[in-house]
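S.K.: Sequence plus predicted model, see below.
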Amino acid sequence: MSEFLTIGLHAEGPTDHKLLKHIIRRTVEDIILNCDKDIEINPIIEIDKISGSYNQNIEHAAKEAFDSGIKCLILHCDADKSTIDHVMYHKITPAIETIHNHTDKTNMCSNLIPLVPIYMSEAWMLSDIELLKQEIGAERIDNATLGLTRSAESYADPKATLVEAIRISQASKSRRHRNFNISDLYIPLGQKTPLTKLKQLSSYQQFYTDLKSICLPYC
């Protein structure tokens, strides 16, 4: 008989949910590939942000996760201009400790996994340039013209980099076909970006390690 694994995602915004829920599912599938048990992964459950402090958001998410039967809750937080260590020390670790020390912790999900991309989640969308070029119809445009010549985690504003690459790719098309924008990329890149490309990114490597430590006991 199959065992079911339910995972939740608390992300910064709607586009992060669109991208990350597909990457998370494929990552879990990769981790449990050689499990002795037959494990099925339920659809990723999205937990939206609420108004309030970061700690209040995580407390709310942990309660929602518990009530929804979520086994592990992923906490997405972009590093922006900070380092991953800074975000962990000042935001995520204190929030996790609050849950673990909470008087009502038995009614909260305690398996909390950080997901902190360098700068922002859009950096992960730059991990496979050839796939990106296919998605934006820019196969015949060289990388330098598109401004895509650096490693994914080295762009200070990966979202702006993507927007500019799309703009350049659309410039040679007729006005009737210039209807593509960055919002069209989150789902396909979340579904198609090879894990082998993501595994070259330090932030994904850390996420993979943390997620693996939580998922393997279910094997």
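M.R.: That came through fine.
S.K.: all contacts plus neighbour counts: C-alpha atoms, from now on.
M.R.: Will do.
S.K.: what about the helices in this structure?
M.R.: 14-31, 54-67, 84-87, 93-100, 129-135, 143-146, 158-171, 186-192, 195-198, 202-215 (DSSP state H).
S.K.: Please identify which of these is closest to residue 109.
M.R.: helix 54-67 (4.8 Å; C-alpha to C-alpha).
S.K.: What is the burial count for the residue lying closest to residue 100 once chain neighbours are set aside?
M.R.: Distance criterion C-alpha to C-alpha, 6 or more residues apart in numbering; nearest residue to residue 100, sequence neighbours excluded, is residue 110 at 6.6 Å. Using other C-alpha atoms under 10 Å, residue 110 has 20 other residues around it.
S.K.: ok, residue 110 to residue 28 distance?
M.R.: 18 Å (C-alpha to C-alpha, to the nearest Å).
S.K.: Could you list the buried residues of stretch 142-153?
M.R.: Along stretch 142-153, these residues count as buried under the neighbour rule (16 or more other C-alpha atoms under 10 Å): 143, 146, 148, 152-153.
S.K.: How far does that stretch sit from its chain's centre?
M.R.: Remark: stretch 142-153 is offset 22 Å from the chain centroid, using C-alpha atoms, centre = their mean, to the nearest Å.
S.K.: Contacts for it next, please.
M.R.: 118-119, 123-127, 129, 158, 161, 164-165, 168-169, 201 (C-alpha atoms under 8 Å, 6 or more residues apart in numbering).
S.K.: rerun that using 7 Å as the cut-off
M.R.: 118, 123-124, 126-127, 165, 168 (C-alpha atoms under 7 Å, 6 or more residues apart in numbering).
S.K.: Which residues are in contact with residue 193?
M.R.: Going by C-alpha under 7 Å, 6+ apart, the list of residues near residue 193 reads residue 128.
S.K.: any idea how far residue 80 is from it?
M.R.: 22 Å.
S.K.: What is the nearest of the buried residues of stretch 142-153 to residue 61?
M.R.: residue 153 (28.2 Å).
S.K.: before we go on, here's another structure to hold up against the first:
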Amino acid sequence: MRTTVRGLFVAEGSSDHPLAGIAELLFRDRGVDLRLTMPPFEQLRGVPKDVESRVEAGLRLMGNQVDLVVVHRDADNVGRAVRHEEIAGALRKTDAPVWCPIIPVRMTEAWLLLDEVLIRQIAGNPRGKAALGLPKIQEVEKVADPKELLRSALISAAESTGRRRDRDAKRFNQQRRQLLERLDRHGPVSKLSSWQQLLADVDAVAT
């Protein structure tokens, strides 16, 4: 792949946009200057949420001047293999060039449950001692609802009460985004199978 690459990023939602920055860093680690564009699909009328429709819309917006398409989809309950084939099937129906999947297991939130120190910092109570109920590395990809567990951990970490607790609970989307923006790609997440698969997928495209 050439040194400078123009890419299209398609995620499940706008809160997942920080994954584009992570993808750019992973490619940069391999000597590829990837520049991802994230079209505001939520603001575009008539663009369905499925991968095929969003990729087609993104390609049109970029005048088909795209070298790489990066697609994010959580594995959820169907598993990585099924999700990968779902993405591949959708892209076969488009004019997408080379592509790279980002498929967290089971959800992106699982990647955010491994850094207790950062969770306490984002919750605004870095010296807190409350138990957060975080899973061990070998268990995190088996958690049934990592999003709800992350929400609970952030509330517990804040150790707030009354109206402040209610306000803290409403900050989840913002806090989740901050955690994703500050995800340490060399930290505990690097031991997860879904992350290692992401690195393999990046390697396959970058080399």
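M.R.: Yes, it's here. Since the model is a prediction, treat every value here as computed from it, not as a measurement.
S.K.: Could I get the TM-score for this pair?
M.R.: Overlay of the two chains. TM-score (TM-score structural alignment, normalised by the length of structure 2): 0.79; 196 aligned residues with a C-alpha RMSD of 2.8 Å.
S.K.: Report the contact partners of the nearest residue to residue 10 of structure 2 once chain neighbours are set aside.
M.R.: Nearest residue to residue 10 of structure 2 in three dimensions, chain neighbours excluded: residue 71, at 4.8 Å (C-alpha to C-alpha, 6+ apart). Contact partners of residue 71 of structure 2, counting by C-alpha under 7 Å, 6+ apart, are 9-11, 100-102.
S.K.: residue in structure 1 matching residue 71 of structure 2?
M.R.: Under the alignment (TM-score structural alignment), residue 71 of structure 2 pairs with residue 75 of structure 1.
S.K.: How about residue 135 of structure 2?
M.R.: Counting by TM-score structural alignment, the partner of residue 135 of structure 2 is residue 149.
S.K.: what about its match, distance to residue 133 of structure 1?
M.R.: Residue 149 of structure 1 is 13 Å from residue 133 of structure 1, by C-alpha to C-alpha.
S.K.: just residue 118 of structure 1 next, same as before
M.R.: Distance from residue 118 of structure 1 to residue 133 of structure 1, by C-alpha to C-alpha: 22 Å.
S.K.: neighbour-wise, which of those two wins?
M.R.: residue 118 (27 against 20).
S.K.: for the closest residue to the more buried one other than its chain neighbours, what are its contacts?
M.R.: Distances taken as C-alpha to C-alpha, 6+ apart place residue 79 nearest to residue 118 of structure 1, at 5.3 Å, with adjacent residues excluded. Residues counted as contacts of residue 79 of structure 1 (C-alpha under 7 Å, 6+ apart) are 87, 116-120.
S.K.: cool, and residue 126 of structure 2?
M.R.: So residue 126 of structure 2 contacts 117, 120 (C-alpha under 7 Å, 6+ apart).
S.K.: 6 Å - rerun?
M.R.: residue 120 (C-alpha atoms under 6 Å, 6 or more residues apart in numbering).
S.K.: Likewise for residue 18 of structure 1?
M.R.: Contacts of residue 18 of structure 1 (C-alpha under 6 Å, 6+ apart): 186-187.
S.K.: Residue 201 of structure 1 pairs with which position in structure 2?
M.R.: In structure 2, residue 201 of structure 1 lands on residue 192 (TM-score structural alignment).
S.K.: how close does the residue lying closest to that match once chain neighbours are set aside get to residue 114 of structure 2?
M.R.: Leaving aside its sequence neighbours, residue 192 of structure 2 sits nearest to residue 137 (C-alpha to C-alpha, 6+ apart; 7.3 Å). Plainly put, residue 137 of structure 2 is 7 Å away from residue 114 of structure 2 if you go by C-alpha to C-alpha.
S.K.: Can you measure across stretch 125-138 of structure 1, start residue to end residue?
M.R.: 15 Å.
S.K.: need the contact list for residue 41 of structure 2.
M.R.: Residue 41 of structure 2 touches nothing, counting by C-alpha under 6 Å, 6+ apart.
S.K.: and stretch 197-216 of structure 1, how far out from the chain's middle?
M.R.: Centroid separation between stretch 197-216 of structure 1 and its chain, computed with C-alpha atoms, centre = their mean, is 11 Å.
S.K.: In it, which residues are buried?
M.R.: Buried residues in stretch 197-216 of structure 1 (16+ other C-alpha under 10 Å): 198, 201, 203-204, 206-208, 211-212, 215.
S.K.: Could you do stretch 157-168 of structure 1 as well?
M.R.: 158-159, 161-162, 164-168.
S.K.: got it, and stretch 50-62 of structure 2?
M.R.: Buried-residue list, stretch 50-62 of structure 2, by 16+ other C-alpha under 10 Å: 51-59.
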